[in-house]
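In: Sequence and predicted structure, then a few things I'm wondering about:
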Amino acid sequence: MSSTISRSLAGRKARRRRSRVHSLAIDGNDCMRQDNIVVEIPTSTARAATMTSSSDPIPSLGQHVDFRQRFEEEINTFATSLVHREPKYVPSHQEDALAMARIDSSCETAIDHWMLAQSFGCVKATDLTEGAIELCQLLVGVDGCEETRKVLETLSAHESVSPKNFLRGLCAGAITRWVYLDTKPQLPSVCQYPQSDVLRSVLAATPNIYRRLVDAMTLEYLERHFATTIPALSKELTKRLHTILTNFRGLKSANTLTDLSDHINNFRVWERYMADAFEGALRLRLNHLRSPMKYNYTFPSSGQPFVEDKMISLYSEASRRRPHQVWLCLSPLIESWNESMDSSSHVIISPARVISS
């Protein structure tokens, strides 16, 4: 009888122990395997515990959450925190075309005032500075000072290439070369970021999230280190262009004091409008750098074939005849593709505006 009572008491104690174990499994945070019974213990205790072959951590029923999903959510939050002004949309082609129209308008107004302030002289490559020669070579598409001189003389003698149009070509070439082609911010490498160790772990675990992080940090860099310099850079490029345009200065009769005042005012207006043109081009370039789309900028040089679907002829020496050759480019061709450069995604944002024959 006594042995039966002892077994009954032992059974009750065992059930109470199992009940306590199960209550821990419901209320606890972490879990350990002990004698084939799942026991959840507080996180701090779990971290302090010494792991053995008989105490391997396993996820409890309450912790069956996809770790990768949680990890990606944390990384997404981290990526969002990196970008202060992340673009909500890719700039539309229509917006880009309008921006190009404003840039061209600012250039034309600037040139009008330049010509009021300064006469235009003949083109002589032997008198040009190195910067002027490089810009002229973009216009005529040749190398070497002597060859450039010959083509410039032929170009300037063309009936459709007026002094104003030639200056417009120089301004368009400067914007294309200095802004669209040469503006390539030197982005820091991943190892230069404070989060480089985290990024390497992310790359190994989730490559897609890694690419998003790098894109986010690129956007942050462009906002902090490129966008903020645009106003100052536009003024710097205007001064650089001013130096080149003075290579084509002609002779003028002596000015009166009133003429001198007009001369100075016209130069100031030229500087303001030309700086506006450079700033507009730099902001357009910034939008393209921030966009997932791929962009291409082409400046057709003298002698290249006229391509109907990519060019607009503004001044043709034979308007009734189909143009076949470019004499001078006044505005570059801008095209875009999607990230995979799929031909079906190709769009001409702004056709090249040229003088043709």
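Out: That came through, no problem.

In: C-alpha from now on. contacts and neighbour counts both.
Out: OK.

In: Okay, and residue 98 sits in which element?
Out: Assigned by DSSP states H and E, residue 98 falls within helix 93-117.

In: Next secondary structure element downstream of that helix?
Out: helix 130-140.

In: Helices of this protein, start to end?
Out: With DSSP state H, the ranges of helices along the chain come out as 2-27, 43-48, 67-82, 93-117, 130-140, 145-156, 163-175, 196-205, 207-225, 230-245, 257-290.

In: Which neighbouring elements make contact with the helix holding residue 98?
Out: Helices and strands touching helix 93-117, as assessed by 3 or more C-alpha pairs under 8 Å, 6 or more residues apart in numbering; DSSP states H and E, comprise helix 163-175, helix 257-290, strand 347-350.

In: Out of those, the one nearest residue 12 is which?
Out: Evaluated over the helices and strands packed on helix 93-117, closeness to residue 12 peaks at helix 257-290, with 70.3 Å, by C-alpha to C-alpha.

In: what angle sits between that closest one and helix 207-225?
Out: When axes from the mean of the first three to the mean of the last three C-alpha atoms, to 10 degrees is applied, the directions of helix 257-290 and helix 207-225 differ by 160 degrees.

In: Can you point out the buried residues in helix 257-290?
Out: Residues of helix 257-290 classed as buried under the neighbour-count rule (16 or more other C-alpha atoms under 10 Å) are 263, 266-290.

In: Alongside the first one, take a look at this:
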Amino acid sequence: GAGTDPAEGASLARVILEEFKNKKSRVIVTTHQSELKYFAYQNDRVENASVEFDPVSLRPTYRLTIGTPGQSNAFEIAARLGLENRLVEAGRSLMPVQEIELSNMIRDLKEKTYFLEQSYQEAERLRIELSRQKEVFQQEKERFEKQREDMLARARNEADSYLRAVKREANEAVEELKNLIKDKEKPPKWHEVEQKRQRVRELQVEQPWEEGSAQEAFLDLKPGDYVLIKNINQRGYIIEGPNSQGEVTVQVGILKLYVGQEQLVPSQSPEEKKYHRMNQGFLEKARSISKEIDVRGRLADEAIHDIDKYLEDANLVGVDSVRIIHGKGTGALRKAVRSYLQNHRYVESFQDGAREEGGYGVTVVKLR
């Protein structure tokens, strides 16, 4: 109340709390007295608590934290409201050493808790994203496995058809030869017998494609060209040229096949238009992306969200370095940005900008 010395008020409050404690009462006390914070640490049945205050944005979060005392932010708020820095520092120097140490301890604890929570939220976001990607990958894997089984089934069916055709034609040729030899009344002429033998020797399955020589067609093909594999009727693109056995490496979906040159026919990719659109979008992004991003005046979590998206785009188009303009101010936003960059997957290193770039109000980031 009026006319009360803070030290006397703290002593009186402590005695009253001791009385409540001895009576095993349950009470809630609000206070700015640091002595009562010590009192809570020294007694088992007394617990500190505080309504959280964001140490970066200096705004209340309205969340209750049990076990941690509140922290005075008078000097930070005064500086933000425009009080001269020399007056703020002069006032800070008049604080008792014990109060300064306690305040610094609480501030460090709150900032570490804040950044730990941010890290946890980021880890949870990545976990959900990885889970989603894993599900998509599993679906793609199942689709490719089914495609592979369908391809093999078609190949087996076509092979069976070819074998049946070969067997049927071979049987016909052999039967004609036997009938010719058995005809005793009209002995076969030598050239007739030789013709039948030659027909059996040259017997092969005719492929259903009418292209020219496969060897001639392959002379015009190179890695990256799309081809039709005749014996399985599937399309893919060439990865490598012929090896020592004359086989060409062809990518068909998720399968990598080794195919004889005679089985390849030039083909067009059904995805050429889609690829062109994707490539065009990439080139437009590469032309439009800026080498710097300005996050001044934003809250820490808003700035970090924008920086994360910006770094994704910069990495996509292959930018080697960028500048993040966060301003000088109290240094809180700069500290939050640098803490975020510390272990970022795309960041190799970072440093203050040169004097002409804005000094420590700008962070220059070198990307991996």
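Out: Structure received. Since the structure is predicted, the reported quantities are computational estimates derived from the model, not experimental observations.

In: Quick check: TM-score for this pair?
Out: Comparing the two superposed chains by TM-score structural alignment, normalised by the length of structure 1, the resulting TM-score equals 0.25, with 148 aligned residues with a C-alpha RMSD of 6.8 Å.

In: closest to residue 330 of structure 1 out of the helices and strands packed on helix 93-117 of structure 1?
Out: Across these (criterion: C-alpha to C-alpha), the nearest stretch is helix 163-175, sitting at 4.7 Å.

In: Could you name the helices and strands sitting against that closest one?
Out: With contacts defined as 3+ C-alpha pairs under 8 Å, 6+ apart, the secondary structure elements packing on helix 163-175 of structure 1 are helix 93-117, helix 130-140, helix 230-245, strand 326-331.

In: Just say which of those is most tucked in.
Out: By mean neighbour count, with neighbours taken as mean count of other C-alpha atoms under 10 Å, strand 326-331 ranks first of these at a mean of 27.

In: Going by contacts, tell me the helices and strands next to it.
Out: Applying 3+ C-alpha pairs under 8 Å, 6+ apart, one finds that strand 326-331 of structure 1 makes contact with helix 130-140, helix 163-175, strand 352-356.

In: and residue 17 of structure 1, which of these is closest to it?
Out: The closest approach between residue 17 of structure 1 and any of those, judged by C-alpha to C-alpha, belongs to helix 163-175 at 81.5 Å.

In: Would you mark the buried spots in the closest one?
Out: Counting neighbours by 16+ other C-alpha under 10 Å, the buried set in helix 163-175 of structure 1 is 163, 165-175.

In: Please enumerate residues in contact with that helix?
Out: Residues from elsewhere that reach helix 163-175 of structure 1 (C-alpha atoms under 8 Å, 6 or more residues apart in numbering): 107-108, 111-112, 115, 120, 135-136, 138-139, 156, 241, 245, 278, 281, 299, 328-332.

In: what is the orientation angle of that helix with helix 93-117?
Out: Going by the same axes, to 10 degrees, helix 163-175 of structure 1 is angled at 130 degrees with respect to helix 93-117.

In: I figured residue 78 of structure 2 hits residue 89, correct?
Out: No: with contacts defined as C-alpha atoms under 8 Å, residue 78 of structure 2 does not count as touching residue 89, sitting 10.7 Å away.

In: What ranges does the stretch 151-300 of structure 2 have for its strands?
Out: In the stretch 151-300 of structure 2, strands defined by DSSP state E, counting those that start in this stretch lie at 226-229, 234-240, 247-252, 255-260, 264-266, 292-294, listed in chain order.

In: between those strands, which gets nearest to residue 6 of structure 2?
Out: Sorting those by C-alpha to C-alpha, the top spot, which is the nearest, belongs to strand 292-294 at 45.8 Å.

In: buried set for whichever helix or strand comes after that closest one?
Out: Under the assignment DSSP H and E, the closest C-terminal helix or strand after strand 292-294 of structure 2 is helix 300-317. Of the residues in helix 300-317 of structure 2, 300, 303-304, 307, 310-311, 313-314 count as buried by neighbour count, 16+ other C-alpha under 10 Å.
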